[in-house]
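A.B. asks: kindly generate the corresponding structure for this input.
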Amino acid sequence: MADDYAAHFPDGPGMPVDRAVIGAFADLARTHAPAPVADLGSGPGGVTAMLDGLGVPVFGVDVSPRMVELARRAHPGLRFHVGSMTSLDLPDGTLAGVLALYSIIHIPDEHLPATFAEFHRVLLPGGHVLVGFQHGDTEDRLHLTERFGHEIALDYHWRTPEKVADLLTKAGLDVQARVLREPQDEEKRPRAFLLARKSLVV
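C.D. replies: This next block holds a predicted model:
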């Protein structure tokens, strides 16, 4: 469904609150330039391009080869590569920031601690993580078999901000801000954003 998804969501988040949170994250990330930000679950590249437009050195990572192909086509001046946020092919302590916007929703609960440990590993001391996700009950899960007219098998895991904050903290990432907004337009669930920071002393 990558082509139809990219056509439906070509430019990343359009909601002002989402864009404001990403802008604040970009301000923090720029203080570590030229160290880059990794946009994990970058999809068709709209958010990666938004960060680039805000003056952030950035590259995108997505598990879908087709999404990476579409992102490279839409944004030929930016870097995108295939990879998984659960096992990043990146050196320790090299990133100014990690952005995971609506992508941890595809990570099962049992894999989230190791995923957040990966975020911690690749961050510079003082680097930031921004995660955005749909708010839901801890055990709430959706299995989709169709989207955009295509047969798929895709799980969505909804979580509370409290649960995600606890897992970030246990991974050594200090939560600094929480933003929760109500559903807009066709959305059915609230959106949560958590900003966390790797300690300067590691």
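
A.B. asks: going by C-alpha atoms from here, please, whenever you check contacts or count neighbours.
C.D. replies: Fine.

A.B. asks: show me what the top strand by length along the chain is in contact with.
C.D. replies: Criterion DSSP state E: the longest strand present in the chain is strand 123-134. Residues outside strand 123-134 that contact it (C-alpha atoms under 8 Å, 6 or more residues apart in numbering): 22, 25, 28-29, 32, 92-105, 119, 158-159, 189-202.

A.B. asks: following that strand, which helix or strand comes up?
C.D. replies: Following strand 123-134 in sequence order, the next helix or strand is strand 141-147 (DSSP states H and E).

A.B. asks: show me what that following strand is packed against.
C.D. replies: strand 150-157 (3 or more C-alpha pairs under 8 Å, 6 or more residues apart in numbering; DSSP states H and E).

A.B. asks: buried ones in the strand it packs on?
C.D. replies: 156-157 (16 or more other C-alpha atoms under 10 Å).

A.B. asks: tell me what angle it forms with strand 141-147.
C.D. replies: Relative orientation of strand 150-157 and strand 141-147, computed by axes from the mean of the first three to the mean of the last three C-alpha atoms, to 10 degrees: 160 degrees.

A.B. asks: report the buried residues of the very next helix or strand once past strand 150-157.
C.D. replies: Going down the chain from strand 150-157, the next helix or strand is helix 161-170, by DSSP H and E. The neighbour-count check on helix 161-170 (16+ other C-alpha under 10 Å) flags 161, 164-165, 167-169 as buried.

A.B. asks: give me the three-state assignment for the residue nearest to the spatial centre of the chain.
C.D. replies: The chain has residue 100 as the residue nearest its centroid, 1.1 Å off, counting by C-alpha atoms, centre = their mean. With DSSP: H, G, I helix; E, B strand; the rest coil as the basis, residue 100 sits in strand.

A.B. asks: also this sequence, please, to line up against the first:
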Amino acid sequence: MTAPAHLAATRTAYDSVAALYAELVGNVESNPPVDRAMLAAFAELAGPAGPVADLGCGPGHLTAHLAALGCAAFGVDLSPAMIELARAAHPRLRFDEGSMTALDLADGSVGGVLSWYSTIHTPPEGLPEVLAELHRVLAPGGHLLIGFFGSDEPSVLPFDHKVTTAYRWPLDRFAALLDDAGFAEAARMSRAPVDGERPLPHGRILARKPV
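C.D. replies: The predicted structure is shown next:
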């Protein structure tokens, strides 16, 4: 299968900024308290169901956070440079290079999937394929927590993310795609940006794969 064209550009872009990216965002405390609360709720729900995959794990800080919360967490990232940093920072955890469009995971093999801003560079027409892959690897009854840049506009909008082109999604439209992919929404949150963040809303959706 031919990989989607945007993946090579995304991989190269993150390889080139991996060290700086890790320095800027590689700390759980950089996430606002409401985000950490949602991550904790996800860990409580997903952890008992089996391994938890942090997809688009970057430097591995959230993988380590989930592990500290009791999850059997492991990370996957498209960027070899990010995986190298994650392994160096968290040598006791598993980190694999891989793409969310074709994960090297068996059907129904994980109890939870965290996708924290890891779909933001996927063009809108490619997102259903990614969500279908997340649904495939998640066990029945397992949970998905997905974080992304939101939008107050009705349309999906591209913007300059500085690393590479990203997309902003209205919360309802993203939720509809999850429903189409077979997920059942459990909770959602939209929050305003905090100091130091770009002036965009942020969306979070917690969903479940029905039994």
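
A.B. asks: sorry, back to before: tell me which residue of structure 2 matches up with the residue nearest to the centre of structure 1.
C.D. replies: Residue pairing (TM-score structural alignment): residue 100 of structure 1 is matched to residue 115 of structure 2.

A.B. asks: gap between that match and residue 76 of structure 2?
C.D. replies: Using C-alpha to C-alpha, to the nearest Å, we find residue 115 of structure 2 at a distance of 10 Å from residue 76 of structure 2.

A.B. asks: which residues do the two both contact?
C.D. replies: 54-56.

A.B. asks: and those, which is closest to residue 94 of structure 2?
C.D. replies: residue 54 (10.4 Å; C-alpha to C-alpha).

A.B. asks: now for the closest one: which residues touch it?
C.D. replies: So residue 54 of structure 2 contacts 62-63, 73-76, 113-116 (C-alpha under 8 Å, 6+ apart).

A.B. asks: buried ones among the residues you listed?
C.D. replies: Buried subset of the contacts of residue 54 of structure 2 (neighbour count, 16+ other C-alpha under 10 Å): 62-63, 73-76, 113-116.

A.B. asks: returning to what we had before: so which of the buried residues of helix 161-170 of structure 1 comes closest to residue 137 of structure 1?
C.D. replies: The closest of these, once distances to residue 137 of structure 1 are taken by C-alpha to C-alpha, is residue 161, at 9.8 Å.

A.B. asks: all helices of structure 1, in order?
C.D. replies: With DSSP state H applied, structure 1 shows helices at 2-8, 16-30, 46-53, 65-74, 112-122, 161-170, listed in chain order.

A.B. asks: mind listing what's buried in the second one?
C.D. replies: Taking 16+ other C-alpha under 10 Å as the basis for neighbour counts, the residues of helix 16-30 of structure 1 that come out buried are 18, 21-22, 25-26, 28-30.

A.B. asks: just the third one next, same as before
C.D. replies: When burial is assessed from 16+ other C-alpha under 10 Å, helix 46-53 of structure 1 yields the following buried residues: 46-52.

A.B. asks: that one vs structure 2, average distance?
C.D. replies: Helix 46-53 of structure 1, aligned to structure 2 and superposed, deviates on average by 0.4 Å (mean C-alpha distance after the TM-score superposition for structure 1).

A.B. asks: got the angle between that helix and helix 65-74?
C.D. replies: Going by the same axes, to 10 degrees, helix 46-53 of structure 1 makes 40 degrees with helix 65-74.

A.B. asks: what range does helix 46-53 of structure 1 cover in structure 2?
C.D. replies: Structural correspondence for helix 46-53 of structure 1: residues 61-68 of structure 2, per TM-score structural alignment.

A.B. asks: which position in structure 1 pairs with residue 88 of structure 2?
C.D. replies: If you follow residue 88 of structure 2 across to structure 1 using TM-score structural alignment, you land on residue 73.

A.B. asks: relative to residue 32 of structure 1, how far out is its match?
C.D. replies: Applying C-alpha to C-alpha, the value for residue 73 of structure 1 to residue 32 of structure 1 is 28 Å.

A.B. asks: do residue 163 of structure 1 as well
C.D. replies: Computed as C-alpha to C-alpha, the residue 163 of structure 1 to residue 32 of structure 1 distance reads 29 Å.

A.B. asks: now, the shared contacts of residue 115 and residue 76 of structure 2 that are in strands?
C.D. replies: Counting by DSSP E, those place 54-55 in strands.

A.B. asks: in CSV, list the shared contacts of residue 115 and residue 76 of structure 2 along with distance to residue 99 of structure 2.
C.D. replies: Below are those laid out as CSV (distance: C-alpha to C-alpha, whole Å):
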residue, distance to residue 99 of structure 2
54, 12
55, 9
56, 8
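
A.B. asks: now for the residue lying closest to residue 12 of structure 2 once chain neighbours are set aside, how many residues are close by?
C.D. replies: Counting by C-alpha to C-alpha, 6 or more residues apart in numbering, residue 12 of structure 2 lies nearest to residue 79, which is 7.4 Å off, once chain neighbours are set aside. Residues lying near residue 79 of structure 2 (other C-alpha atoms under 10 Å) number 26.

A.B. asks: what's the match for residue 79 of structure 2 in structure 1?
C.D. replies: Matched by TM-score structural alignment, residue 79 of structure 2 corresponds to residue 64 in structure 1.

A.B. asks: its match and residue 80 touch, don't they?
C.D. replies: No. Residue 64 of structure 1 lies out of contact with residue 80 (C-alpha atoms under 8 Å); the separation is 10.9 Å.

A.B. asks: tally of neighbours for the aligned partner of residue 128 of structure 1 in structure 2?
C.D. replies: Residue 128 of structure 1 maps onto residue 143 in structure 2, with residues paired by TM-score structural alignment. Residue 143 of structure 2 is flanked by 30 other residues according to other C-alpha under 10 Å.
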